[in-house]
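Asker: missing the sequence, but the structure's below:
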């Protein structure tokens, strides 16, 4: 194979990969959209199977801004859920419990006095 055959091969692999990414993002958006009923979703999928390039182009033109809004809403919801989880687990123990745990580790010899002092100051700083 000569150089240009390699370049051509890499180009077509890139195009195919980009097409698959667009196709999967469209499919994800179809199933994420709660305003579409099942029949409309099925029609979009059927057209994606039988006329893939044209359907993908029409979908991105017609519903592209909605794709962006739904994606941003999903990311915002996931972020809020993560923050709520972190807040619920971060306040799970009190400073006195943390100090008592650190003291028991110090008494058992698992940590040094310097490590105990660092844990204690960290717990008191909360």
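Answerer: Perfect, I can see it now. Since the structure is predicted, the reported quantities are computational estimates derived from the model, not experimental observations. Numbers count the residues shown, from 1 in each chain.
Asker: going forward, measure contacts and count neighbours with C-alpha atoms only.
Answerer: OK.
Asker: which residues touch residue 48?
Answerer: Under the criterion of Cα atoms under 8 Å, 6 or more residues apart in numbering, the neighbours of residue 48 are 55, 56.
Asker: Okay, and it sits in which element?
Answerer: Assigned by DSSP states H and E, residue 48 falls within helix 38-50.
Asker: can you give me the angle the next helix-or-strand element following that helix makes with helix 38-50?
Answerer: Where DSSP H and E defines the elements, the next helix or strand beyond helix 38-50 is helix 52-90. The directions of helix 52-90 and helix 38-50 differ by 120 degrees, with axes from the mean of the first three to the mean of the last three Cα atoms, to 10 degrees as the criterion.
Asker: let's bring in a second one:
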């Protein structure tokens, strides 16, 4: 770098730094996609991993050409699975049930003779109001 242009030097260092960060992000995204793919066998995952580790530039570019078009679909599917699991966990932890579930439980208790008809009607009124 020419010492007469320190601002240009700083700009070029920043450019290289951000290019390096972009490369790391792309590398991790591809590796995560390899292991997230359910349509790849274990041998195919191993082969892609070896290709990416041994020849990083060529391996990543080849992966993006061959399988890059569906990376967003796998990412979206994984996000949906995570969201469904999170919602199921929240519902389970909160213990929230629908009115129909509560009425079904009350009817089951009434049918087994654990609660009387009057208690069933009071519980039903409480749930529905």
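Answerer: Everything's here; your move. All values derive from a computational prediction rather than experimental measurement.
Asker: which bit of the second structure covers the helix holding residue 48 of the first structure?
Answerer: On the second structure, the counterpart of helix 38-50 of the first structure by TM-score structural alignment is residues 42-54.
Asker: How about stretch 65-78 of the first structure?
Answerer: Aligned by TM-score structural alignment, stretch 65-78 of the first structure falls on residues 69-82 of the second structure.
Asker: Flag every buried residue along the match of helix 38-50 of the first structure.
Answerer: Going by neighbour count (16 or more other Cα atoms under 10 Å), the buried part of stretch 42-54 of the second structure is 45, 48, 49, 51, 52.
Asker: Stretch 14-32 of the first structure now?
Answerer: Across stretch 14-32 of the first structure, burial judged by 16+ other Cα under 10 Å covers 22, 23, 26, 27, 29, 30.
Asker: How much space separates the nearest residue to residue 123 of the first structure once chain neighbours are set aside from residue 24 of the first structure?
Answerer: Spatially, and ignoring its direct neighbours in sequence, residue 123 of the first structure is nearest to residue 95 (4.9 Å; Cα to Cα, 6 or more residues apart in numbering). Per Cα to Cα, to the nearest Å, residue 95 of the first structure is found 48 Å from residue 24 of the first structure.
Asker: Which residue lies nearest the spatial centre of the first structure?
Answerer: residue 75 (7.1 Å; Cα atoms, centre = their mean).
Asker: any idea how far that one is from residue 85 of the first structure?
Answerer: Taking Cα to Cα, one finds residue 75 of the first structure at 15 Å from residue 85 of the first structure.
Asker: so stretch 100-108 of the second structure corresponds to what in the first structure?
Answerer: No residues of the first structure are matched to stretch 100-108 of the second structure when aligned by TM-score structural alignment.
Asker: Tell me the buried residues in that stretch?
Answerer: For stretch 100-108 of the second structure, the neighbour count (16+ other Cα under 10 Å) marks 102, 103, 106, 107 as buried.
Asker: Now which residue in the second structure aligns to residue 22 of the first structure?
Answerer: In the second structure, residue 22 of the first structure lines up with residue 26, judged by TM-score structural alignment.
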